[in-house]
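Colleague: how would this look folded up:
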Amino acid sequence: MALLFVGIDPDTEETTCPAAWVDIDMKPDPDLLFQGWLADEATQAECRRDSPQPESEAVIRIPYRMIGIIRKACDAAEQAATGKL
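Modeller: Next up, the predicted model:
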């Protein structure tokens, strides 16, 4: 596994922060990985109404201020998928 670190929440405090990576070894479709705050039970229940949530998945919150970082992660994943990274 080769993870490309894209960035962390620009307003992070200490070592607990939302972050984004791209698994550039996943060919032909690189995966995006996100670290975020685990959503509360009410939010998870609401999300399950639209999409069942198996035990291997979690609903996480990513702050709005990370939109640019998420765009960079998407761009990096596309570049890795096309061999341009």
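Colleague: use CA for all of it now, contacts and neighbours both
Modeller: OK.
Colleague: what about the strands in the protein?
Modeller: Taking DSSP state E as the criterion, the chain contains strands spanning 3-8, 19-23, 31-35, 37-38, 60-61.
Colleague: Give me the most central residue, this structure.
Modeller: The centroid of the chain falls nearest to F34 when counting by CA atoms, centre = their mean (2.4 Å).
Colleague: ok, now which ones touch the closest residue in space to that one that isn't next to it in sequence?
Modeller: With CA to CA, 6 or more residues apart in numbering as the criterion, F34 has its nearest non-adjacent residue at 4.6 Å, and that residue is A20. Neighbour list for A20: 5-8, 32-35, 69-70, 73 [criterion: CA atoms under 8 Å, 6 or more residues apart in numbering].
Colleague: Following up with a second sequence; could you model it the same way so I can compare the two?
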Amino acid sequence: MALRFIGIDPETGQQGSPTIWVDEEKQDLVLQGWKPDEELRAECAAFEAPGHAPGIPAHEAVVRIPARMVPMLREACDVAERTGF
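Modeller: Here you go, the predicted structure:
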């Protein structure tokens, strides 16, 4: 795996900061974020997208990424596209 570090939330200090990487081999965005509280998790689990069953599969997770990291997400998308996404 070739992870390329993009950025870390500058406002969360040294403990468990949301982080963004790009896996340049698989051309995926890799995100570390805060776990949602039960209310948000339940709301996400109840959401029904057209053509999909409601719920959060065991192999997936909901994470929170602060809006102040949008520029980093844009950069990660650009990197992924440049590496063949």
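Colleague: How close are the two chains, by TM-score?
Modeller: TM-score for the superposed pair, counting by TM-score structural alignment, normalised by the length of structure 1: 0.86. Supporting figures: 79 aligned residues with a CA RMSD of 1.2 Å.
Colleague: Of the strands of structure 1, which stretch is the most buried?
Modeller: Most buried of the strands of structure 1 by mean neighbour count (mean count of other CA atoms under 10 Å) is strand 19-23; its value is a mean of 23.
Colleague: Output the residue interval of structure 2 matched by that strand.
Modeller: In the comparison with structure 2, strand 19-23 of structure 1 aligns to the range 19-23 (TM-score structural alignment).
Colleague: ok, average deviation of whichever helix in structure 2 runs longest from structure 1?
Modeller: Of all segments of type helix in structure 2, defined using DSSP state H, the longest is helix 70-82. When structure 1 is overlaid, helix 70-82 of structure 2 sits 0.5 Å from its aligned residues on average, using mean CA distance after the TM-score superposition for structure 1.
Colleague: Just tell me the aligned range of that helix in structure 1.
Modeller: Residue span in structure 1 matched to helix 70-82 of structure 2, by TM-score structural alignment: 67-79.
Colleague: In that stretch, which residues are buried?
Modeller: For stretch 67-79 of structure 1, a neighbour-count test (16 or more other CA atoms under 10 Å) marks 69-70, 72-74, 76-78 as buried.
Colleague: Let me see the residues that make contact with it.
Modeller: Stretch 67-79 of structure 1 is touched from outside by 6-8, 20-24, 29-32, 85, with contacts defined as CA under 8 Å, 6+ apart.
Colleague: at 10 Å what do you get?
Modeller: Defining contact as CA atoms under 10 Å, 6 or more residues apart in numbering, one finds that stretch 67-79 of structure 1 is touched by 4-10, 19-24, 26, 28-34, 62, 64, 66, 80-85.
Colleague: Next: stretch 2-18 of structure 2.
Modeller: 19-34, 63-69, 71-76, 79-80.
Colleague: Go again with 6 Å.
Modeller: The contact list for stretch 2-18 of structure 2 (CA atoms under 6 Å, 6 or more residues apart in numbering) reads 19-25, 32-33.
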